[in-house]
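A.B. asks: could you look at this predicted model? Sequence included:
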Amino acid sequence: MTAGHSAADGLPPLAARTEPLLAGVSTATVASQLLKRGLRDQFITGVAPLEPGCRLVGAAWTMRCIPSREDRDGLWPGSQVVPGLSLFDVVESTPAGAVLVIDARGQSRTATGGDILVERLKARGVKGLVTDGGLRDVAAIGATGLPCYAAGRTANVSRAYLRVADQGVPVGCGDVAVYPGDVLVGDGDGVIVVPRHMADDVAVASAEQEDLEVFLGDKVRAGAPLGGVYPASAETLAEYRRSREGGVR
């Protein structure tokens, strides 16, 4: 499977440069570029990396949950779980190279995965996990090395509050719409969702923005006032372009 391309989304692969460029920029930079394109809030609310230094880029594969119900989810004493789609099924269906995105209805008090399921995702070539629910076995998850973002840490099992309803459909994760094939970018701040059709353009523009900001940061550290530097004036932009043409970084 082509990197960054969900087998089920029917979309062409991303440009070869897109994922490497997005892997080198911050979610804040991506948010700025999305705002310029009319999207003001693509940052997933309340989701944070389980481990410091997390970086994540990949196409979304989605899972949608609904509230659990006692008569269907084995919550009455002696009752049985009514068969249906399970978290295990979704783990086995998530395409290699994708990021599993779970719509857990913001239920951070219940787990939507643990260390063994994360180990299986990693073994299948999945790039990461993003959930607006909780995760359990967090120390063991950290040891897997798979980038994981969640709304909380918990020991509660998922079926106490949630039932898996569907996969590979549009979902809402942390108040953001995520469609299969959208591109997820994660860093130490959290995760942002880039619509698939914008990903290539946003990647290039984000890399260019960060290169400019390195130049502007150097000027501020050297004592330049913010006026005319940040945001950059026409004169500052001209100076930046000359420095790049001359190979000065």
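C.D. replies: It's in. Numbers count the residues shown, from 1 in each chain.
A.B. asks: only C-alpha atoms from now on, for both contacts and neighbour counts.
C.D. replies: Noted.
A.B. asks: for burial, what's the neighbour tally of the closest residue to residue 151 other than its chain neighbours?
C.D. replies: Leaving aside its sequence neighbours, residue 151 sits nearest to residue 47 (Cα to Cα, 6 or more residues apart in numbering; 4.4 Å). Residues within reach of residue 47, counting by other Cα atoms under 10 Å, total 24.
A.B. asks: now the element after the longest strand belonging to the chain, going C-ward?
C.D. replies: Longest strand in the chain, counting residues (DSSP state E): strand 56-67. Using DSSP states H and E, the helix or strand that follows strand 56-67 in sequence is helix 87-93.
A.B. asks: so which elements touch the next helix or strand after that following helix?
C.D. replies: Following helix 87-93 in sequence order, the next helix or strand is strand 98-103 (DSSP H and E). Of the remaining helices and strands, those touching strand 98-103 by 3 or more Cα pairs under 8 Å, 6 or more residues apart in numbering; DSSP states H and E are strand 56-67, strand 128-131, strand 171-173.
A.B. asks: hmm, who's touching the second one?
C.D. replies: The contact list for strand 128-131 (Cα atoms under 8 Å, 6 or more residues apart in numbering) reads 47, 56, 58, 98-104, 112, 118, 121-122, 146-151, 173.
A.B. asks: next SSE after it?
C.D. replies: Proceeding N to C from strand 128-131, the next assigned helix or strand is strand 134-135, under DSSP H and E.
A.B. asks: and the comparison structure, right after this:
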Amino acid sequence: MSGDGNVVRAAALDTASLSDALDRYGIIGQCYRIASRHPSFGMAGRAFTMICGPAATPPGTVGDYIDDVPEGHVVVIDNGGREDATIWGDILTEIAHRRGLAGTVIDGISRDVSLCRELGYPVFSRGHWMRTGKDRVQVERLDCIVTIGGARVAPGDILRGDADGVLVIPQNHEDAVLDAAEEIAGAEKKIRDAVRDGMRLDEARKQLGYHKLQSRS
């Protein structure tokens, strides 16, 4: 886990609370259809971004960047949602895990999911399939703004992923979003506690302002 204070705060929150906080500020940060390769996977870290595209002739590389990703960061790969060839597999998983990266997020697919599950290295993607990206896909640009599941991700933005999916918190909004998410998570805990103590759900929600928690600020 990164020593970055806001990354630590994000890691302590689930994506549901963070999603509601993004909605409060009208930020589209939920990465549509990007899901974990195992329900137990969770991650939080800052984005190391890249855009990939169809391979040239001769083809370029798909993984030589991996040793340059800072520890605790999330590899964020915009492969345009491509699902007929992978962009991530066991070699990259092993190196990323050994180097202490926080996880990988792909608008596209991965393969060799058995190893990421064995190591507990979090991979989030549109799916998985065995067909190699070698000679089909290549890295075009690093350290650039990308699109992941319809959400804009800039280098250094916070990525948070869990069993419900993955989202991005833009750097220039992260304090406000995290404050709101902590407020929302706290209010929902109080509602659950009140119901356990015998209060009606509608009354607990009314007292704790449930229906205004996600209202646009």
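C.D. replies: Received it, and whenever you're ready, just let me know what you need. Note that the structure is predicted; figures quoted are calculated from it, not measured.
A.B. asks: hang on, the earlier thing: what stretch of structure 2 does the longest strand of structure 1 fall on?
C.D. replies: The aligned range for strand 56-67 of structure 1 in structure 2 is 43-54, by TM-score structural alignment.
A.B. asks: mean shift between the matching stretch and structure 1?
C.D. replies: With mean Cα distance after the TM-score superposition for structure 1, stretch 43-54 of structure 2 departs from structure 1 by a mean of 0.8 Å once superposed.
A.B. asks: structure 2: strands as residue ranges?
C.D. replies: Secondary structure of structure 2 (DSSP E): strands located at 35-36, 43-54, 74-82, 103-110, 123-125, 127-128, 137-142, 146-148, 151-153, 158-162, 165-169.
A.B. asks: compared with structure 1, how much does the longest helix along structure 2 deviate?
C.D. replies: Longest among the helix segments of structure 2 by residue count, using DSSP state H, is helix 174-196. With mean Cα distance after the TM-score superposition for structure 1, helix 174-196 of structure 2 departs from structure 1 by a mean of 2.0 Å once superposed.
A.B. asks: tell me what angle that helix forms with strand 165-169.
C.D. replies: Angle between the axes of helix 174-196 of structure 2 and strand 165-169 is 130 degrees (criterion: axes from the mean of the first three to the mean of the last three Cα atoms, to 10 degrees).
A.B. asks: am I right that residue 88 of structure 2 is in contact with residue 113?
C.D. replies: No: using Cα atoms under 8 Å, residue 88 of structure 2 is not in contact with residue 113; the gap is 9.7 Å.
A.B. asks: of these two, who's got more company?
C.D. replies: residue 88 (25 against 21).
A.B. asks: and that one, what's its match in structure 1?
C.D. replies: Match for residue 88 of structure 2 (TM-score structural alignment): residue 113.
A.B. asks: which ones are touching the residue nearest to that match when sequence neighbours are not counted?
C.D. replies: Spatial nearest neighbour of residue 113 of structure 1, chain neighbours left out: residue 135 (5.3 Å); criterion: Cα to Cα, 6+ apart. Applying Cα under 8 Å, 6+ apart, one finds that residue 135 of structure 1 lies in contact with 110-114, 150, 152-155.
A.B. asks: related to what we said a few turns ago, pretty sure the match of residue 88 of structure 2 contacts residue 136?
C.D. replies: Yes: the criterion here is Cα under 8 Å, and residue 113 of structure 1 meets it with residue 136 at 6.4 Å.
A.B. asks: spatially central residue for structure 2, please.
C.D. replies: The residue lying closest to the centre of structure 2 (Cα atoms, centre = their mean) is residue 166, at 3.5 Å.
A.B. asks: my guess is that residue contacts residue 37. True?
C.D. replies: No: using Cα under 8 Å, residue 166 of structure 2 is not in contact with residue 37; the gap is 11.7 Å.
A.B. asks: now for residue 195 of structure 2: what does it line up with in structure 1?
C.D. replies: That one, residue 195 of structure 2, aligns with residue 220 by TM-score structural alignment.
A.B. asks: swap in residue 173 of structure 2?
C.D. replies: Structural alignment (TM-score structural alignment) places residue 173 of structure 2 against residue 198 in structure 1.
A.B. asks: burial measure for its match, as a count.
C.D. replies: 13.
A.B. asks: rewinding a little: what touches both of residue 166 and residue 37 of structure 2?
C.D. replies: Each of residue 124 lies in contact with both residue 166 of structure 2 and residue 37 under the rule Cα under 8 Å, 6+ apart.
A.B. asks: for the residue lying closest to residue 93 of structure 2 once chain neighbours are set aside, what are its contacts?
C.D. replies: Spatially, and ignoring its direct neighbours in sequence, residue 93 of structure 2 is nearest to residue 116 (6.3 Å; Cα to Cα, 6+ apart). Neighbour list for residue 116 of structure 2: 90, 93-94, 122-123 [criterion: Cα under 8 Å, 6+ apart].
A.B. asks: ChimeraX command for the buried members of those residues?
C.D. replies: For the buried members of the contacts of residue 116 of structure 2, the matching ChimeraX selection, counting by 16 or more other Cα atoms under 10 Å, is:
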select :93,122,123
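A.B. asks: now flag whichever of the contacts of residue 116 of structure 2 is closest to residue 207 of structure 2.
C.D. replies: residue 122 (38.4 Å; Cα to Cα).
A.B. asks: the closest one -> structure 1?
C.D. replies: By TM-score structural alignment, residue 122 of structure 2 lines up with residue 147.
A.B. asks: before we move on, what about residue 19 of structure 2?
C.D. replies: Aligning on TM-score structural alignment places residue 19 of structure 2 opposite residue 31 in structure 1.
A.B. asks: its match reaches residue 44, doesn't it?
C.D. replies: No: using Cα under 8 Å, residue 31 of structure 1 and residue 44 do not qualify as a contacting pair, with a distance of 11.1 Å.
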